[in-house]
Structure formats: C-alpha cells, structure tokens
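Peer 1: One predicted model, sequence on top.
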Amino acid sequence: MIRPEQKKQKKATEMRDNLKKGDKIITAGGIYGTIKKVVNEKVIIQTAPNTEITILKTSVGTLQEELDKKLDN
C-alpha cells in the first residue's frame, strides 16, 4: 500500500474506533443515521423515527459533519 492510502485507511479506522452515541453518520451505502448504541463491532443507528438498523462498524463511511465540511469548501 502506498503512503497516502495508508494515512487515509488509518484515519478511517480511528474514526470508526471513536464512534459514540449521538454521532450523525453516513454508511458506505449512503444511508444517513444517528448512532443510538455501539456494541463491539456493531453499530445501531436510527434512520427515521421508530426505525433502527444494525450495521457493522466497517460499514460506516463517514461522519456527516466531515462531509458537510468538505462540501462547504
């Protein structure tokens, strides 16, 4: 793996390790949600009122605030 790719992967791993309740995320599949609970390698997110789904941490694509920052620039 080349250096820029390693840095990007390390940043993504750190982000996933620091996920917590209340974080707004976007999954790799493009689903927006708010974290309700983090259990080991699973994340339970609320996608709509009374609608929760369970995903793997590795399926978290980005934090919504990071995407908003990129789009503002």
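Peer 2: Good, I have the coordinates.
Peer 1: CA only for contacts and neighbour counts going forward, please
Peer 2: OK.
Peer 1: Run a quick neighbour tally on the nearest residue to Ile31 once chain neighbours are set aside.
Peer 2: Leaving aside its sequence neighbours, Ile31 sits nearest to Thr47 (C-alpha to C-alpha, 6 or more residues apart in numbering; 7.6 Å). The local packing of Thr47 (other C-alpha atoms under 10 Å) involves 16 other residues.
Peer 1: ditto for Asp17
Peer 2: For Asp17, using other C-alpha under 10 Å, the count is 13.
Peer 1: those helices in this protein, which residues are they?
Peer 2: 3-17, 64-72 (DSSP state H).
Peer 1: Out of those helices, which is the most enclosed?
Peer 2: helix 3-17 (a mean of 12; mean count of other C-alpha atoms under 10 Å).
Peer 1: here's the one I want to compare it with:
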Amino acid sequence: MTGDTLTLVAFMVLMFAGFYFLIIRPQQKRQKKQQDMLSELKRGDRIVTIGGIYGVIEALDEKSLVIKAESGALLRLVRGGVAMKQEDEVTVQE
C-alpha cells in the first residue's frame, strides 16, 4: 500500500467514527430513553401526545392506551403516539 492509500483509509475510518459518535450514537440514546419512558407508563400518568394533546392515562395494554383529554374526551392511541410524560408544573411566585 502506498502512503496515499493509507491516508485515504485512515481518513475514511475517521469519518465513519465521527459520523457514528455525532449522529448514530446520540440517536440510539434518544430511542432508548423514549422506549424506557413508554414501557414505564402507568394509569394516572399525565402525558402529551405527538399531536400536542394533553391527557391522563385511564387504561393501557401492551400496544395501546386510553387517555382522558382535558376536554373530557376519551382517546385511544398507540403507545408510540406518546411524546412525553408531563412533569408536575412548578409555579413561579414573584
């Protein structure tokens, strides 16, 4: 192998490593965190759907859940439709 070939191979390896640590690995961490959150959902949790609907979990099974929206409507959605758990809001006193 010539010096140019070794330089090219080293550059390609460094590019792949940079791509992995800057793009792939953080995405895997986000997916794992989302999966953990979805698996820990329970009745009574306050959630926000990916569509922006706020609600409280009324019932759930392996693949879906029923939420009661703030309007009082009951909605059934797949677990993947949950964007995040709504944390208790802290009110700021002035």
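Peer 2: Cool, the structure landed. Computed from a predicted structure; not experimentally measured.
Peer 1: So which of the helices of the first structure is nearest Lys24 of the first structure?
Peer 2: Distance to Lys24 of the first structure, taken as C-alpha to C-alpha, is lowest for helix 64-72 among the helices of the first structure, at 5.5 Å.
Peer 1: Packing partners of the closest one?
Peer 2: strand 24-27 (3 or more C-alpha pairs under 8 Å, 6 or more residues apart in numbering; DSSP states H and E).
Peer 1: corresponding residue for Met84 of the second structure in the first structure?
Peer 2: Here Met84 of the second structure is matched to Thr62 in the first structure, going by TM-score structural alignment.
Peer 1: Its match contacts Ile26, correct?
Peer 2: Yes. If you go by C-alpha atoms under 8 Å, Thr62 of the first structure and Ile26 touch, sitting 5.5 Å apart.
Peer 1: dump the residue contacts of the nearest residue to Arg79 of the second structure once chain neighbours are set aside.
Peer 2: In space, and not counting its chain neighbours, Arg79 of the second structure is closest to Ser64: 5.1 Å by C-alpha to C-alpha, 6+ apart. Contact analysis of Ser64 of the second structure by C-alpha atoms under 8 Å, 6 or more residues apart in numbering lists Arg76, Leu77, Val78, Arg79.
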